[in-house]
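[1] Return a 3D structure for these sequence lines:
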Amino acid sequence: MEPFVRLDGIAAPMFRDNIDTDAIIPVSRMKALDADYGAGLFANLRYRADGSDDAEFVLNQPAYKHARILIAGDNFGCGSSREQAVWALLRFGIRCVIAGSFGDIFYGNCF
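    Coordinates of the predicted model:
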């Protein structure tokens, strides 16, 4: 992510611990060369099996559809090395993640 001094925007609460890189961007959403990483962000949580939006998921709720800040629990971005997890957040429009802690590899991929 590119550094910034100030960010104004909506903050979406996603108070879950251990959100891994597969939850952030499932491998099924990375197969195409022109993959739309923003649409793939949290795909297994944002969409139902039929592809429709899950209205209960925070980023599908009207108040948070244009969130620029994500507030998460501990160990955000844990799991396998997947730089596309950072790309998916950026392409969706998330510029800042505030969490109790971050997975080491995910954290490194942010810079």
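
[2] hey, let's count contacts and neighbours off CA atoms from now on
    Fine.

[3] next structured bit after the lengthiest helix in the chain?
    As assigned by DSSP state H, the longest helix anywhere in the chain is helix 84-92. The helix or strand immediately downstream of helix 84-92 is strand 96-98, counting by DSSP states H and E.

[4] ok, residues contacting that following strand?
    For strand 96-98, contacts defined as Cα atoms under 8 Å, 6 or more residues apart in numbering pick out 68-72.

[5] Before we compare anything, build this one as well:
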Amino acid sequence: MSETIVSTSEHTPSDKWWILIAVLAVLVPIIALLGAAFPPDVYTSLTVAPFGLLAWILAFLSPLIVYFDKQYVTAVSDWTPSGWYYLMIAPPLTLVLPFVYLYERHKYVGTP
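    Next comes the predicted model:
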């Protein structure tokens, strides 16, 4: 005897992935400005290093973060984010793409 189990509820992906993109969008320019404004001494390095490490980790994981947020966005709106947003991992693009992504996401989803 074989039973087939059918799920009637659809699973909606988490809507919180954009927060990590927003943190990346805020951290990277601040770290760049601090690095340009202050001399590279031990105190500045020790102050900025934890934030730099967090920004580096988020930038490294940004393709995965964009992938999961893309699942949510396509499930709840008509917008399908471009594959170009996966390039958020590239250092020069890390300054621009998070802001562009969050702006486009806001137009279609409403948050952030």
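
[6] tm score of chain vs chain?
    Once the chains are laid over each other, their TM-score by TM-score structural alignment, normalised by the length of the first structure reads 0.24; 51 aligned residues with a Cα RMSD of 5.3 Å.

[7] Buried residues, the longest helix of the first structure. List them.
    84-90, 92 (16 or more other Cα atoms under 10 Å).

[8] Output the contacting helices and strands for that helix.
    Packed against helix 84-92 of the first structure by the contact rule (3 or more Cα pairs under 8 Å, 6 or more residues apart in numbering; DSSP states H and E) you find helix 21-24, helix 37-40, helix 104-109.

[9] which one of these is the most hemmed in?
    Among those, ranked by average contacts under mean count of other Cα atoms under 10 Å, first place goes to helix 21-24 (a mean of 23).

[10] what's the following helix or strand after the host helix or strand of Trp18 of the second structure?
    Under the criterion DSSP H and E, the helix or strand holding Trp18 of the second structure is helix 17-37. Counting by DSSP H and E, the next helix or strand C-terminal to helix 17-37 of the second structure is helix 42-76.

[11] Which strands and helices lie in contact with that next one?
    Applying 3+ Cα pairs under 8 Å, 6+ apart, we find helix 42-76 of the second structure packed against helix 17-37.

[12] buried set for the helix it packs on?
    For helix 17-37 of the second structure, by 16+ other Cα under 10 Å, it's 17-18, 20-21, 24-25, 27-28, 31.

[13] and Trp87 of the first structure, what is it in contact with?
    For Trp87 of the first structure, the contacting residues are 37-38, by Cα under 8 Å, 6+ apart.

[14] one more time with 7 Å, if that's ok
    Shown here is Trp87 of the first structure, whose contacts under the criterion Cα atoms under 7 Å, 6 or more residues apart in numbering are Tyr37.

[15] for the one 3 residues further on, same thing?
    Contacts were defined as Cα under 7 Å, 6+ apart; by that measure Leu90 of the first structure touches no other residue.

[16] And Phe68 of the second structure, by the same measure?
    Remark: with contacts taken as Cα under 7 Å, 6+ apart, Phe68 of the second structure is in contact with Trp17.

[17] rewinding a little: nearest to Ala12 of the first structure, of the helices and strands packed on helix 84-92 of the first structure?
    Ala12 of the first structure sits nearest to helix 21-24 of all these, at 14.6 Å, using Cα to Cα.

[18] thinking again about what came up before, for the buried residues of helix 84-92 of the first structure, give me JSON lines that also has distance to Tyr107 of the first structure.
    Compiled in JSON lines, the buried residues of helix 84-92 of the first structure are given as follows (distance: Cα to Cα, whole Å):
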{"residue": "Gln84", "distance to Tyr107 of the first structure": "12"}
{"residue": "Ala85", "distance to Tyr107 of the first structure": "11"}
{"residue": "Val86", "distance to Tyr107 of the first structure": "9"}
{"residue": "Trp87", "distance to Tyr107 of the first structure": "13"}
{"residue": "Ala88", "distance to Tyr107 of the first structure": "14"}
{"residue": "Leu89", "distance to Tyr107 of the first structure": "13"}
{"residue": "Leu90", "distance to Tyr107 of the first structure": "14"}
{"residue": "Phe92", "distance to Tyr107 of the first structure": "18"}
